[in-house]
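J.: Quick one: sequence and predicted model below, then my questions.
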Amino acid sequence: MAEICLSTKTWRSGAAWFNQQLVASLAEAGASVAYIAPLALPEDREPNHPNVERHIVPRELTDGPKLRRRIASLRRITTGLYLTLMQRRSTRTFIFSIPEPLLFTLPLLIFLRLSGARILLVVHDAKPHAWSLPSWLRSIEWLALWLLYRLATDLVCLTRATAEALTQHFSVRGQKLTIIPHGAFRLGPAAPLPGYGNLLAFGSIRRNKSIREVIEAVLKCRAAGRNLRLTIAGEVTDKAYWRECQSLVARRPEAFDLRLGFVPDEDVPNLLAKSDAVVLAYTDFASQSGVAVLAALAGLPVIATRSGGLDELFERGMAGETIACPIPDDIAAAFIRFYDRPIAEWSAHAKVAGVRIGSTLDWAAIAGQYLRLIRQPTVSAIPADA
């Protein structure tokens, strides 16, 4: 009989890695965990531990005809919901971390709460990066999120900024919020920085990462005689926005290395090793950046705004330059400040910072925080003012 059930739709990339690490750490800490999720990619990320009871959900399809992809998604959703419902027969505590669409998740959570289950929702983002419904239906989506946060017994936030956003935008009470940081992603020992003027924008390509402004900043630096080059690696989530970016790239194509699409895990170490720093010019951002955590642990400086969890990573000692405002001039200024300092100094600084951050984001300590929260007494019914 599993003490905890963790349910998620994720199976690849940083979000899935977070969930896989969390399950493995909880199991290592002595908890029995039922893990409901698609099979990990790569499969060696699977949390193989005697305390893990594995329930595999079909993966979604990322390529192929739209009808086939929709059918595959429906199979994933229905299988995951069924397995989670069946798990209620033996488990009382459920963790949801990036669950299925709200249309399906809300009825499931209502049933679980009415049955006396305890629900911990890991809030990666208080508000979505991109709303699913058109603007004239935005209030419906907002209401669904409001209900989601009320149905959860506890909301686990990865950053202070996320907790503040939940209070500000959704009036969530402070006693319902617990801040537990994002654990460390380790790829191996830090290598010296190459120092060839290569910067990296890594992860899904979205408007709130200010990719367009980063491209403009690179063009400004090159016009000023700085021989910078930018690698853009990740999946395009907003095609209209990417077309804006492409029009700028076309001005100096030799300054950009485009690697569009999902980046397999085995390619990530080489991508980082060829870069002097990772650029994260976030705006309107309250969550934690898994890319920043990954870069910091790999001994790579981060040139970033102090938005969301990035501010907390800088407070923990992450090496890098801060961007005052995600506009081309300020981003270019941060690039110039970065390269005005000897690359050997950055390399030494980032290596020490990576060790420090790794010790503060240790998964064993994080699992202990989750277990203390899970094992403290709580009410089982849905309170009127949840």
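T.: Perfect, I can see it now.
J.: Only C-alpha atoms from now on, for both contacts and neighbour counts.
T.: Fine.
J.: residues in contact with residue 212?
T.: For residue 212, the residues meeting the contact criterion (C-alpha atoms under 8 Å, 6 or more residues apart in numbering) are 244, 245, 248.
J.: Filter those down to the buried ones and hand me the ChimeraX line.
T.: In ChimeraX, the members of the contacts of residue 212 classed as buried (16 or more other C-alpha atoms under 10 Å) are selected with the following command:
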select :245
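J.: can you tell me which of the contacts of residue 212 are in strands?
T.: In this view, the contacts of residue 212 have no member that belongs to strands under DSSP state E.
J.: Specify which member of the contacts of residue 212 is nearest to residue 120.
T.: For the contacts of residue 212, the residue nearest residue 120 by C-alpha to C-alpha is residue 245; the value is 38.7 Å.
J.: which residues touch the closest one?
T.: Listed by C-alpha under 8 Å, 6+ apart, the contact set of residue 245 reads 211, 212, 215.
J.: Try it again at 6 Å.
T.: residue 212 (C-alpha atoms under 6 Å, 6 or more residues apart in numbering).
J.: just to revisit the earlier point, distance to residue 277 for the contacts of residue 212 - can I get that in JSON lines?
T.: Rendered in JSON lines, the data for the contacts of residue 212 read as follows (distance: C-alpha to C-alpha, whole Å):
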{"residue": "244", "distance to residue 277": "24"}
{"residue": "245", "distance to residue 277": "20"}
{"residue": "248", "distance to residue 277": "21"}
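J.: So for stretch 178-193, first residue to last residue, what's the gap.
T.: End-to-end distance of stretch 178-193 (C-alpha to C-alpha, to the nearest Å): 37 Å.
J.: List the buried residues in that stretch.
T.: 178, 179, 180, 181, 182, 183, 184, 185, 190, 192, 193.
J.: Next: stretch 314-325.
T.: Across stretch 314-325, burial judged by 16+ other C-alpha under 10 Å covers 314, 316, 317, 318, 319, 320, 321, 322, 323, 325.
J.: Take those and keep only those in helices.
T.: Judged by DSSP state H, the subset of the buried residues of stretch 314-325 located in helices is residue 314.
J.: What sits closest to residue 40 if chain neighbours are left out?
T.: In space, not counting the residues next to it along the chain, residue 40 is nearest to residue 11; the distance is 4.7 Å by C-alpha to C-alpha, 6 or more residues apart in numbering.
J.: Let's verify that neighbour: helix, strand, or coil?
T.: Residue 11 falls in the coil class when you classify it by DSSP: H, G, I helix; E, B strand; the rest coil.
J.: Surely it touches residue 35?
T.: No - distance between residue 11 and residue 35: 11.8 Å, which falls outside the contact criterion (C-alpha atoms under 6 Å).
J.: Comparison target below:
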Amino acid sequence: MKTILHLIDTTGPGGAETVFINLLKELQHTEFRNVVVLRGEGWVADQVRSIGITPRFIDSKGSFNLGYIKALRQLVNHDDVDLIHAHLLGSNVYGALLALICRKPMIATFHGAVDVAAGERFLRAKFSIIGWGASAIVCVSKRLQEELAARSSLPARKINLIYNGVDPNLFCEAPASGLKEELGLPPAATVVVSIGNIRPAKGYEHLVNAAIKMARLDPGVHFVVVGHQRASLFKQLETQIARAEEPPNIHWLGFRADVADILRQADIFLLPSVSEGFSISTVEAMMAGVPIIATRSGGPEEILSDGETGLLIPTKDPDAIVSAVERLKDPALSNKVIEKARQNALERFSLGSMLQAYHGLYERFIRR
């Protein structure tokens, strides 16, 4: 049995972390043995345990933590690791260094623009290490692939495109209920759901402005936001809301474990991002049968076809959000995009397709 060592930077919930867990879950049913190293306890650790893997914990604070590398090297030797698979910039750097030291094949997965942020310390050196040590570099969207090619020295021959996958079985059940009752909304309310942690790239300030405009135009529309609330940014959003002449209909739910149930109760899904590598929540909405509004922020243009599988709008444009919500109240348009989007998601973005692509890389480099 071949052993894969899996590394990821973060410990809390998010899109990349969900993909990480879903990939591990699928790999548990293959011939590979999976070893997972995390930086600490948290949501990711809990999810790893839930699929039958006991995570190992090694602290990796600092830009180049030699103690972390030493501990990983001991683990690679002790567990007879055959291949290293890392996710996000920090883990990609350490995984590549480890691969060079231990002479093991290594796959580095980049999940979004945050992985190539210009303000990142030692970015050129980090890309050089990944370029040397990684056997394959995976991008989750063509846009991200183009950004990496333009802003880094990573060898083009090593870069692969693998779209993130979603498990369609999560959305096969009958629509859930209870959300409108929980929020105290009337049955006739239109619920517009957004999913994603509150951070600058998600563009929630534009959602707030849209909700302020919508409160005057159509008070029956309610915006629901699901995701961790970073205190400083959330405070700015609250200040923005407090300044409004008329309070907008926004419900901040924070982190929720029942995202699939919430999506199945949405009337519309909204992605207001200003930058997006690949939006896993947009694909989930497609599979849940929810009509989608998404900004042209990178990844969505590869996922959706405007007017066919969803509505694509400009970034930073609250008026466009309001207009798109009004358009999707038309049942003819809504039903058309729902059916086409679901079929498209099953064909292009299923968990099985993602697993098959990674499985092919694992086999290719382990054999070599």
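T.: Yes, it's here. Nothing here was measured: the structure is a model prediction, and the numbers come from that model.
J.: which stretches of structure 1 form strands?
T.: Counting by DSSP E, the segments of structure 1 that form strands are 4-7, 33-38, 52-57, 93-97, 118-123, 154-157, 177-179, 198-202, 229-234, 256-260, 277-280, 302-304, 320-322.
J.: average gap between the first one and structure 2?
T.: With both structures laid over each other, strand 4-7 of structure 1 and its partner residues in structure 2 are 1.8 Å apart on average (mean C-alpha distance after the TM-score superposition for structure 1).
J.: Same check on the last one?
T.: For strand 320-322 of structure 1, the mean distance from the matching residues in structure 2 following superposition reads 1.9 Å, by mean C-alpha distance after the TM-score superposition for structure 1.
J.: Apart from its neighbours in sequence, what residue is nearest the corresponding residue of structure 1 for residue 134 of structure 2?
T.: Under the alignment defined by TM-score structural alignment, residue 134 of structure 2 corresponds to residue 152 in structure 1. If the residues on either side of it in the chain are set aside, residue 152 of structure 1 comes closest to residue 119, at 5.1 Å by C-alpha to C-alpha, 6+ apart.
J.: returning to that earlier point: which one of the contacts of residue 212 of structure 1 is nearest residue 350 of structure 1?
T.: Nearest to residue 350 of structure 1, judged by C-alpha to C-alpha, of these is residue 245 at 29.9 Å.
J.: And the helices in the stretch 1-150 of structure 1?
T.: 13-28, 66-87, 102-114, 138-151 (DSSP state H, counting those that start in this stretch).
J.: Out of those helices, flag the one nearest residue 352 of structure 1.
T.: For the helices of the stretch 1-150 of structure 1, the distance to residue 352 of structure 1 is smallest for helix 13-28, at 23.4 Å, taking C-alpha to C-alpha.
J.: list the helices and strands that closest one packs on?
T.: If you count contacts as 3 or more C-alpha pairs under 6 Å, 6 or more residues apart in numbering; DSSP states H and E, helix 13-28 of structure 1 packs onto helix 363-375.
J.: Quick one: the residues in structure 2 that the helix it packs on pairs up with.
T.: Counting by TM-score structural alignment, helix 363-375 of structure 1 lines up with residues 351-363 of structure 2.
J.: And that stretch, what's buried?
T.: Within stretch 351-363 of structure 2, the residues scored as buried using 16+ other C-alpha under 10 Å are 351, 352, 353, 354, 355, 358, 361, 362.
J.: Please apply the same query to stretch 257-276 of structure 1.
T.: 263, 272, 273, 274, 275, 276.
J.: Which of the residues you listed fall within helices?
T.: In helices, defined here by DSSP H, the members of the buried residues of stretch 257-276 of structure 1 are 272, 273.
J.: And the buried residues of stretch 257-276 of structure 1, which two are furthest apart?
T.: Within the buried residues of stretch 257-276 of structure 1, 263 and 276 form the most distant pair, 18.8 Å apart (C-alpha to C-alpha).
J.: Give me the distance between the two termini of stretch 223-241 of structure 1.
T.: Length of stretch 223-241 of structure 1, first residue to last, C-alpha to C-alpha: 24 Å.
J.: what sits up against that stretch?
T.: Residues outside stretch 223-241 of structure 1 that contact it (C-alpha under 6 Å, 6+ apart) are 197-205, 255-262.
J.: The residue in structure 1 sticking out farthest from the centre and residue 316 of structure 1: what is the separation?
T.: Among the residues of structure 1, the one whose C-alpha is farthest from the average of all C-alpha positions is residue 225, by C-alpha atoms, centre = their mean at 35.5 Å. Shown here: residue 225 of structure 1 relative to residue 316 of structure 1, a distance of 34 Å by C-alpha to C-alpha.
J.: Residue 176 of structure 1 now?
T.: Counting by C-alpha to C-alpha, the separation of residue 176 of structure 1 from residue 316 of structure 1 is 25 Å.
J.: With residue 52 of structure 1 instead?
T.: Separation of residue 52 of structure 1 from residue 316 of structure 1 (C-alpha to C-alpha): 32 Å.
J.: Equivalent analysis for residue 161 of structure 1, please.
T.: As it turns out, when the distance is counted by C-alpha to C-alpha, residue 161 of structure 1 lies 15 Å from residue 316 of structure 1.
J.: Correct me if wrong: residue 350 of structure 1 contacts residue 299.
T.: Yes - under the criterion of C-alpha under 6 Å, residue 350 of structure 1 makes contact with residue 299 at 4.8 Å.
J.: quick one: which of the buried residues of stretch 257-276 of structure 1 is nearest residue 357 of structure 1?
T.: Sorting the buried residues of stretch 257-276 of structure 1 by how near they are to residue 357 of structure 1, with C-alpha to C-alpha, puts residue 272 at the top with 17.7 Å.
J.: what residue of structure 2 matches up with that closest one?
T.: Residue 272 of structure 1 maps onto residue 263 in structure 2, with residues paired by TM-score structural alignment.
J.: Leaving aside the residues adjacent along the chain, what's closest to the counterpart of residue 234 of structure 2 in structure 1?
T.: Following TM-score structural alignment, the counterpart assigned to residue 234 of structure 2 within structure 1 is residue 242. With C-alpha to C-alpha, 6+ apart as the criterion, residue 242 of structure 1 has its nearest non-adjacent residue at 6.9 Å, and that residue is residue 236.
J.: quick revisit: so how many other residues sit close to the match of residue 134 of structure 2?
T.: Residue 152 of structure 1 has 26 neighbours, counted by other C-alpha atoms under 10 Å.
J.: Likewise for residue 353 of structure 1?
T.: Other residues lying near residue 353 of structure 1 total 24 when counted by other C-alpha under 10 Å.
J.: Not including adjacent chain positions, what is the nearest residue to the counterpart of it in structure 2?
T.: Alignment note (TM-score structural alignment): residue 353 of structure 1 maps to residue 341 of structure 2. Taking C-alpha to C-alpha, 6+ apart, and ignoring the residues beside it in sequence, residue 341 of structure 2 has residue 309 as its nearest neighbour in space, at 4.4 Å.
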